[in-house]
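Colleague: Provide a 3D model corresponding to the input given below.
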Amino acid sequence: MAFGILEDNKLAHVPGTSLLDDGVLNSEGVNISNISEESAAHLKHATGKNSHIILIPQPSDDPNDPLNWSLLRRDCLFAIHSLGYVINVGVCGPILSAGTLVIANELNVTITDVAFLTGYQLLVIGAAGPFVSALSRVFGKRPQFIAASLFGLIGTIICCTANTYNVLLAGRIVQGLGNVAYESIVISVIGDLYCLHERGLRLAVFNFCFGGVNLFTSVIAGPITTRLGWRWLFYIDVIFVAIQAILMIFFSTETTYVRDAKFDIDVAGEELYDDIEKIGAAHVENPDKPESEQTEKALDATTIPQKKNYLQTIKPYHGRVSNENILRLVVRPFAVLSNPSVIWIVLAMSIPLAWIVNINYAMAQLYGVEPYNMDAEHLGYLAAGPFIGGFLASLFFFFVNDPMTLWISRKNRGVFEPEFKLPLGVAIGSACLTIGCFGYGNAYRDKLSAIVAAVMFGFVCAGSTSMAITASNYMIDAYRDLSVEIVIAAMSLKNFLFYGFSYFFNNWVASAGPDVVFDVLGGIALFTSLILSIPFYIYGKRIRSWWHRAQLLKRLKLA
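Modeller: Purely as a prediction, here's the structure:
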């Protein structure tokens, strides 16, 4: 038992469990999953001060394998995709929140109608997500990202020209089509580009964009709405959407790479670990041969492809990456929910974010009237609280995630378990969510300063960001091969919740009072983030073993 995680007695090696640090193996003689010291020493390692870290997954010898690209190139690609998320999702979603009352008065509609401008957009995202997931599995991610950037640009242009509610709604729906790929499959790009020991800080950066930057939109949008009018939000936004589309088309490339399963030692079962042993054994038996020849012999590799040139890398379409049936792939995001751990990941990623949107729905309703009477500009300033909260949480995990992974793996004799990342993130996330939700509603009930509301909103965002980082870390480390489907399931649940709440949330706040409403939300957040996480920490390894042995997706002919 490693730190309370129950061992599995069914498999010699459980997918997700990885030998990360053979510096410990070499010093203590630890052996895992029948990998000898000599064989482990000849697997590919990181360089420099991290030379004791085994690369997980193992890069192939193909120069077009993203894991073989320079770190600078990978980080630039990650930055372009993250910018795509910020512009097409982070800005697009909450851009109208601070100006809810202004738009309602100008277009002669209700506050609920304005909420539908976001609600219907999110409904489109949730409904289209499974199809984008399936298309990315078959045709790669790049065509989906290019289409998303173009839809985002077209939708924003429509919003720029909107003079009626229906035209604005149409533009928001088209923008929703531009959101789908960036909200659903962009996080899997991290698994494409980085090895296990490199993912933590990138996930922290992405989740800051996911939970913090999008809330800063209201800080900027509020003053623009008050001083220039709400249409200027889209006049300015269209410039950045166009820039991101250009970057995606001309400076990005496909990150999906189909490498031999023997290299994927993080998702390998015991049957593939026999091959991993052979990879290292080939080096031991033939120490005088060049490393590339040894690896080629061990893997029965064919001729190494030539490195693609610039024009080849920016092609919109790089051919099919899978021959799987698209309609079956559409069902996969729902089929993976047969895994209990995946259910927790989906809840942990979606529920806290849904509560943030609920606060945005109610902000103008609560603080735009007596006794606060805040205009769009000052309502926007309230979003500074969640921005700071999300930033601080992201900054903490930015510096802690990867060092903590290495430290706790060394304490476990070099062996990494995905569950190791759960306790710290869950503790911080659940505490912040509970404080924020309970505090927000009760602060309004007691008519405390709006600054208190901003601080409580900050706690909610810090908790949401912590849970998103923790759940996405666990997802990529434990179920990297299912990461697209898991994110789709979480995104669909989150967006359907958003859409559903847009129908009744404002009326619920008005009838029950914000203290009662946010006490209920706080209780739900505490249960899903903390209480449910405990059994999945303890039994997580056994669930991973069961999932690998059960092969449910293959039985359902979905894999």
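Colleague: from here on, just use CA atoms for contacts and neighbour counts.
Modeller: OK.
Colleague: stretch 415-433: how far from the chain's middle?
Modeller: Using CA atoms, centre = their mean, to the nearest Å, the mean C-alpha position of stretch 415-433 is found 16 Å from that of the whole chain.
Colleague: give the buried residues for it.
Modeller: Burial within stretch 415-433, assessed by neighbour count using 16 or more other CA atoms under 10 Å, is assigned to 415-422, 425-433.
Colleague: I figured Leu532 hits Ile343, correct?
Modeller: No - applying CA atoms under 8 Å as the test, Leu532 and Ile343 come out as separate, 10.0 Å apart.
Colleague: and Phe234, how far from Val86?
Modeller: Here Phe234 is placed at a distance of 15 Å from Val86 (CA to CA, to the nearest Å).
Colleague: and those two? Which one has more around it.
Modeller: In terms of neighbours (other CA atoms under 10 Å), Val86 is the more surrounded of Phe234 and Val86; the figures are 26 against 22.
Colleague: could you also give me the structure for this next sequence, so I can compare it with the first?
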Amino acid sequence: MTLYKDEEAMNAYPTSTWDLELIPGTELMREEDSAFPHQKVLVPRPSSDPADPLTWSRKWKLSLAVIQVLYTVLIAATALSIPPMFPLLAAEFDLSEIQLSLLVGATVIVLGYANIIMIPCSNIFGRRAVCLASGVIICATCIWEALAKSYGSLIAARCVNGFATATSETIMVQVIADVFFLHERGTWMGIYFISMFGGVLIGPVIAGNICEKYGWRSYFWLSFGLGAASFLLILFGYPETKYRRSAQDFAGAAQRLSNATTLQETEKTSGTPPTKEISSESFSQQLPSPSPKSSPNPCSNPDNGHGHPSRQNYLLYPPPDPRWKSLLLRDVLTPLRLSIYPIVLFAALNVAGAANTLIFWNLTESAVLSAGPYFFSPSAVGYSNFAVLVGCFIGAATAGPFSDWVAARATRRNGGVREAEMRLPALIPFALVTAAAIVCGGVGYQDRWSWPLVLVFGYGLTGICVASVPGICIAYAVDCYKPVSGEIMVVATVFKNSIGFGMSWWIFPMAAKVGWVNTAMVDFGLTMGPLLLAIPVYIWGKKLRRRTKDSGVHEWEAQI
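Modeller: Take a look at the predicted model:
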């Protein structure tokens, strides 16, 4: 199946193949071997090993993706669903608004920094083992929360719960990179973000109804059941997807041409006239030799699309990687290194901006909607999250496919050469929606708009934002630095959750002093500022990638 419907456009090379600048993030989305004309290239390149997750059948890929989505929803619901309980918790423990906000903020900050540990563990023990361990800890902390007798005990349990639920913010990003190809990632990144935020949004709906009828402790007993369900889903339904492949298999087609390009440049410098066309025989001789498990062309691999997990993928106690010391050191230090890469920083700030707009409404919904003129009950406060959830579904249904379409269209116009920045114009409509969400929500709070207007234009449009902007930006960063997809998400969650923790301290004091509009404008700056950075990144992104093309992170896939 060809990616390009316009064969004439596809054949219109903007430059000779030999003139391509072969840097990470630039991909040749067709084979240059004349034996496979106009063949869509699969990036990363699948091996001939049926245990390679890239070769698994569509049924297996979809089933494990559904398992990961359900897992993410369930554990996210256990962590950040307590705002509808705030009135009941305040009455029982005599808490201020800041103390109530810290029940969310403390969880958020631990959740963010815990991923510095989760990613090394997932690379040493595997994704499956880390998810199983976190499921056990989640169950234990839910019991602790349900039995808490003091505010100190409850907030300590919330911190440990945040540590365990950190897997909801990174593991699925690794799974997407393990299982899906480059041209599929935009869609699946969108699905991932809607599952993560969907759990955050569905949880309060359930929590509001449960605590109103049966007390706040009952929700934590329900959370215990959700944690147990997530454990069983992983135990019986999720095979290990961590797979060690060679760096060459991981490289795109453009990068696999580098040896041939070097040879061509050598001919030019030695005075030998360069040739624009070469035979398939001589071309194949110039390409690097494939690894033992590699297939020279994805379509020649009979196992591609027909592979499946083996018993080894379901081990309960997998042996740790023998190189665990070097992996641990590398994965702990890598997020620090990546945080100074402009493209990763751009993606992280945009994840933080969109997600913290959601946290802004999440922290304030109970205080605003339970007061006049709304007087919402805890269950009604919970139901208000349906507005954000509907927006999330709209964002997920449009952002991923739209960004993939925008990138594919630009690739076709560029003669089959994809630049990572081709995905970024898809942010334009969602940036406008984001701006409208924050302005409408802030003005609605301040002027006490009718609650349907606040929910639709403030909460609903925010849902579209959080399901679209982070997915597009993270997909862009992963396109540029594929071997460190999990570490990219660590940087994003640290930024996001650090800012979110700070919000739990300043939102209510600032709103009391200067009003909701000015408070919302601070969030507007934190969100729209990073989005505007998409303009210089789109223009100079390739130059930024060129500056890091020799970074060791591009070779690390072979170490995992």
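Colleague: re earlier: return the subset of the buried residues of stretch 415-433 of structure 1 lying in strands.
Modeller: Here DSSP state E is the test, and these give Val415, Phe416 as lying in strands.
Colleague: hmm, who's touching the helix or strand hosting Leu25 of structure 1?
Modeller: Taking DSSP states H and E as the definition, one finds Leu25 of structure 1 inside helix 22-28. Contact partners of helix 22-28 of structure 1, identified using CA atoms under 8 Å, 6 or more residues apart in numbering, comprise Val30, Asn31, Glu37, Ala40, Ala41, His52, Ile53, Ile54, Arg410, Arg413, Gly414.
Colleague: please indicate which of the residues you listed are buried?
Modeller: Buried among the contacts of helix 22-28 of structure 1 (16+ other CA under 10 Å): Asn31, Glu37, Ala40, Ala41, His52, Ile53, Ile54, Arg410, Arg413, Gly414.
Colleague: and the nearest residue to Ile220 of structure 1 once chain neighbours are set aside, what does it touch?
Modeller: What sits nearest to Ile220 of structure 1 in space, not counting adjacent residues and going by CA to CA, 6 or more residues apart in numbering, is Gly380, at 6.8 Å. Contact criterion CA under 8 Å, 6+ apart gives Ala98, Ser218, Val219, Ile220, Ala221, Gly222, Pro223 as the residues in contact with Gly380 of structure 1.
Colleague: per the alignment, Gly380 of structure 1 corresponds to what in structure 2?
Modeller: When structure 2 is aligned by TM-score structural alignment, Gly380 of structure 1 is paired with Gly382.
Colleague: any idea how far the one residue sitting closest to the centre of structure 1 lies from Asn108 of structure 1?
Modeller: In structure 1, the residue lying closest to the centroid (CA atoms, centre = their mean) is Ile187, at 4.3 Å. Ile187 of structure 1 sits 39 Å away from Asn108 of structure 1, going by CA to CA.
Colleague: ok, now Val284 of structure 1?
Modeller: Shown here: Val284 of structure 1 relative to Asn108 of structure 1, a distance of 77 Å by CA to CA.
Colleague: between these two, who's got more neighbours?
Modeller: In terms of neighbours (other CA under 10 Å), Val284 is the more surrounded of Val284 of structure 1 and Asn108; the figures are 15 against 12.
Colleague: report the buried residues of the helix or strand hosting the more buried one.
Modeller: Using DSSP H and E, Val284 of structure 1 sits within helix 270-285. Applying a neighbour-count criterion of 16+ other CA under 10 Å, the buried positions in helix 270-285 of structure 1 are Glu270, Leu272, Tyr273, Asp275, Ile276, Glu277, Lys278, Ile279, Gly280, Ala281, Ala282, His283.
Colleague: how about stretch 442-452 of structure 1?
Modeller: Those buried within stretch 442-452 of structure 1 under the rule 16+ other CA under 10 Å are Asn442, Ala443, Tyr444, Ala450, Val452.
Colleague: and for stretch 88-107 of structure 1?
Modeller: Using 16+ other CA under 10 Å as the burial criterion, the residues of stretch 88-107 of structure 1 that qualify are 88-104.
Colleague: now swap in stretch 65-80 of structure 1 and tell me
Modeller: Asp65, Pro66, Leu67, Asn68, Arg74, Leu77, Phe78, Ala79, Ile80.
Colleague: let's see which of these end up in helices.
Modeller: Secondary structure assignment (DSSP state H) places Arg74, Leu77, Phe78, Ala79, Ile80 from the buried residues of stretch 65-80 of structure 1 within helices.
Colleague: what's the counterpart of the second one in structure 2?
Modeller: Okay, so that is Leu77 of structure 1. Leu77 of structure 1 maps onto Leu64 in structure 2, by TM-score structural alignment.
Colleague: list the contacts of Leu363 of structure 2.
Modeller: Applying CA under 8 Å, 6+ apart, we find Leu363 of structure 2 in contact with Pro83, Ser101, Val104, Ser504.
Colleague: separation between the residue opposite it in structure 1 once aligned and Ser97 of structure 1?
Modeller: In structure 1, the residue matched to Leu363 of structure 2 (TM-score structural alignment) is Tyr361. Between Tyr361 of structure 1 and Ser97 of structure 1 the distance is 7 Å, computed by CA to CA.
Colleague: noted, bye for now.
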